[in-house]
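Peer 1: Attaching a predicted model along with its sequence, questions to come.
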Amino acid sequence: MSVDLLKLVEYGGCSAKIPAKQLEEILKFLPLPFDPDILVDIDTHDDAGVYRINDELALVLTTDFFPPVCGDPYEFGQIAAANSISDVYAMGGDPVLALNIMMFPAKDLPMEAYAEILKGGFDKAAEAGVRIIGGHTIDDSPPKYGLAVVGFIHPYKIITNAGAKPGDKLILTKPVGTGVIMTAQRMGIADQADIEEAKRQMKLLNRTGAEVMKKHGIRGATDITGFGLAGHALKMARASKVSMNINMKNVPLIGKAYNLVDDGCIPGASFRNMEYAENDTSFAAELDYNLKMIAFDAQTSGGLLMSVPPEKANSVIVDLHLAGLTSSAIIGKVSGKQDKYIHL
């Protein structure tokens, strides 16, 4: 089947998110329900909601969907599912059940493409041990796909974006640059090897990183998606009431992402993310412009950003590398609240 989903979209993957600045304005009008069993809600803009069932069990609930980030329907389904499930991993939970969310233009695409998207999602969910038990579809263009996911977690073992502490080291588990590389693909200037590596990273479940987090008792983390590394770090710093210092020279990059920015391949989402974060960010005089823009590059199904006690940092890195996450690196540190939340 020869179908190129990218011909139907302008923005794909997590770069299609509403800009963070607008989203925060919208959320101001959303009332917060009061219930002592709601353990995590939208107050800190965390990755998922958490609801306590009893003293031993809480539910992690999240949903995510977006337009295609790649041309192949099956791979799109895989990436969208991995991205949806990631929020449960970021909270330290075990994903269990999911529902499909699908918007599909029946008049523009063959039903075989629809089936391939769902199959990609099913296979990636099965890899994660998640059972897809239903869903909902509407006729809409461009196509969009994702999951509503339910996971289990112990109420006293939740990992949140409010758990960063001064002195912690910041560890990133995946390289960044998916937004730049997939944009370069649409422009016809990306190397095929970089495209394949970007898709591999997006299809890679954050399960291994989550297992390492839980092994070491990490309590502060988030996953890096549409608001970019700096944008999600900012949300984490605000929630934790700390500042974060990120050394962009230590941030792992996918392939030639740096050179592509140098060639002018800067996705529009990068500028929207920078507009959101720049008032709360200080930029070192020596910060390279390319790395500055990569800090705001919208990631799709990106890695975990962990806040790790300094005495555990080296052991966490060793375990991540042994588990196959060989790009994992210490990229910065947490300090007490300063004049700016983020320092690049």
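Peer 2: Yep, that arrived. Numbers count the residues shown, from 1 in each chain.

Peer 1: going forward, measure contacts and count neighbours with C-alpha atoms only.
Peer 2: Will do.

Peer 1: how close does residue 16 get to residue 263?
Peer 2: Distance, residue 16 to residue 263, using CA to CA, to the nearest Å: 23 Å.

Peer 1: okay, those two: which has more neighbours?
Peer 2: residue 16 (19 against 12; other CA atoms under 10 Å).

Peer 1: In space, what's closest to that one - neighbours in sequence excluded?
Peer 2: Excluding the flanking residues, the one nearest residue 16 by CA to CA, 6 or more residues apart in numbering is residue 66, at 6.7 Å.

Peer 1: hang on, isn't the one you found packed against residue 10?
Peer 2: No - applying CA atoms under 8 Å, one finds residue 66 not in contact with residue 10, separated by 11.8 Å.

Peer 1: which one of these two has more residues nearby?
Peer 2: residue 66 (26 against 13).

Peer 1: which ones are touching that one?
Peer 2: Counting by CA atoms under 8 Å, 6 or more residues apart in numbering, residue 66 touches 12-14, 16-17, 80, 144-146.

Peer 1: cool, and residue 325?
Peer 2: By CA under 8 Å, 6+ apart, the contact list for residue 325 reads 173-174, 208-209.

Peer 1: so which of these comes closest to residue 271?
Peer 2: For the contacts of residue 325, the closest approach to residue 271 (CA to CA) belongs to residue 174, at 22.0 Å.

Peer 1: Tell me if that closest one really is in a helix.
Peer 2: No - counting by DSSP: H, G, I helix; E, B strand; the rest coil, residue 174 is not part of a helix but coil.

Peer 1: Second structure follows, compare the two:
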Amino acid sequence: MSDPVRLTSLAHGGGCGCKLSPAVLREILAKVPQAAVFPNLMVGTETSDDAAVWRLNDQQALVATTDFFMPVVDDPYDFGRIAATNALSDVYAMGAQPIFALAIVGMPVDKLPVETIQQILAGGAAVCAAAGVPIAGGHSIDSVEPIYGLVALGLAHPDKVLTNRTGRAGDVLILTKALGVGVLSAGFKQQRLAPGGYEALIASTTQLNTIGARLGDMAGVHAVTDVTGFGLLGHTLELCRGANLAAEIRAEAPAVLAGVEALAQAGVRTGAATRNWASYGDAVRLPGDLADWRKDLLCDPQTSGGLLIAVDPAQAEAVLATVREAGFGASRVVGALKAGAPEVQVI
């Protein structure tokens, strides 16, 4: 019997590291005509938010997003779980509760056994079941590289929708998951993960950001986004641009996944981290003594990463405690928003 095909060997990139760089994406979208004004469109493409939001009535707003990528791991079931968790995260980041999903499936059917594809879909279905939502349909194609993800739909009260553009000067920034997913995935591909490294990778990337659906009811929460392919610095910069504010990020404040620091210090990083820095480094100020590996970690693409929450400092401890009690023990205060032109200062 031949050895099973490594899923990651069929893809030129994996996870949220597959995303177009921020600079390339801005260049593409710059020439896309703006949509006409629709009174019920509460959130569109204006500030690169996590999902679109359409007001249905005075009590309900529909949150809609799509997210898909190529394998970040070789185990098909784990790949499906990670991709589905990542897609649902955008709904939670808007303060919404998912209601159902549609599957996006592209598979090289001449290279992968049917059983492998079935396992990918089973992993995604398991995550959706854990979130309490069905996969109600979808679309599939024969593609060169394996691709899996979801269209995810959710509901929120129109007055409780959370966006990336409503932060306020003085808000504390809380990050709910540890950094280093991209470093671990690169180490996995290079077969350099220490014992426990793969388990840390899977545990982080398959943890649903369910706390997001509760944030709209918490006093002092002003803005939220999830930290994915553009890294902590990139998504913090989106908060800044959305609210026309600056931010400070403490370089050593975020929690780091097990094994990441050693790999990063040994030079393990993703190509996406380099592309991220090239895209937005001109809007980031670094201390002169910051180690290169630490800078890379702040740009590290986070597949199914944590939520970045902007909260009034008076309520920050209460929000942090609630988030940790919900199972996000790696949550940390990592910085703050402040008055100023949109930029991020690392301290």
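Peer 2: Yep, it's here. Since the structure is predicted, the reported quantities are computational estimates derived from the model, not experimental observations.

Peer 1: which one among the contacts of residue 325 of the first structure gets closest to residue 307 of the first structure?
Peer 2: The closest of these, once distances to residue 307 of the first structure are taken by CA to CA, is residue 173, at 11.6 Å.

Peer 1: separation between the closest one and residue 334 of the first structure?
Peer 2: 17 Å.

Peer 1: ditto for residue 181 of the first structure
Peer 2: For residue 181 of the first structure, the distance to residue 334 of the first structure - CA to CA - is 29 Å.

Peer 1: Then residue 131 of the first structure?
Peer 2: For residue 131 of the first structure relative to residue 334 of the first structure (CA to CA), the value is 38 Å.

Peer 1: of the two, who's got more company?
Peer 2: Taking other CA under 10 Å, residue 131 of the first structure and residue 334 do not tie; residue 334 has more neighbours (23 against 18).

Peer 1: quick one: that one from residue 23 of the first structure, how far?
Peer 2: On the measure of CA to CA, residue 334 of the first structure and residue 23 of the first structure end up 26 Å apart.

Peer 1: again, but for residue 202 of the first structure
Peer 2: 24 Å.

Peer 1: Let me know the helix or strand that the counterpart of residue 186 of the second structure in the first structure is in.
Peer 2: Under the alignment (TM-score structural alignment), residue 186 of the second structure pairs with residue 183 of the first structure. Under the criterion of DSSP states H and E, residue 183 of the first structure resides in helix 178-187.

Peer 1: For that helix, name the packing helices and strands.
Peer 2: When contacts are defined as 3 or more CA pairs under 8 Å, 6 or more residues apart in numbering; DSSP states H and E, helix 178-187 of the first structure packs onto helix 192-203, helix 257-262.

Peer 1: What mean distance separates it from the matching residues in the second structure?
Peer 2: With mean CA distance after the TM-score superposition for the first structure, helix 178-187 of the first structure departs from the second structure by a mean of 0.7 Å once superposed.

Peer 1: Hey, what's the angle from that helix to helix 192-203? Just curious.
Peer 2: Angle, helix 178-187 of the first structure to helix 192-203, by axes from the mean of the first three to the mean of the last three CA atoms, to 10 degrees: 130 degrees.

Peer 1: Which positions in helix 178-187 of the first structure come out as buried?
Peer 2: Going by neighbour count (16 or more other CA atoms under 10 Å), the buried part of helix 178-187 of the first structure is 178-185.

Peer 1: Can you list the neighbours in contact with that helix?
Peer 2: By CA under 8 Å, 6+ apart, helix 178-187 of the first structure touches 6, 15, 69-70, 190-191, 194-195, 198-199, 202, 254, 257, 260-261, 265-267, 294, 297-300.

Peer 1: Map residue 74 of the second structure onto the first structure.
Peer 2: Match for residue 74 of the second structure (TM-score structural alignment): residue 71.

Peer 1: How many neighbouring residues does residue 27 of the first structure have?
Peer 2: 13.

Peer 1: should've said residue 115 of the first structure
Peer 2: Residues lying near residue 115 of the first structure (other CA under 10 Å) number 14.

Peer 1: Check the one 5 residues further on too.
Peer 2: Other residues near residue 120 of the first structure number 22, with proximity taken as other CA under 10 Å.

Peer 1: so is it in a helix, a strand, or just coil?
Peer 2: Going by three-state DSSP: residue 120 of the first structure is helix.
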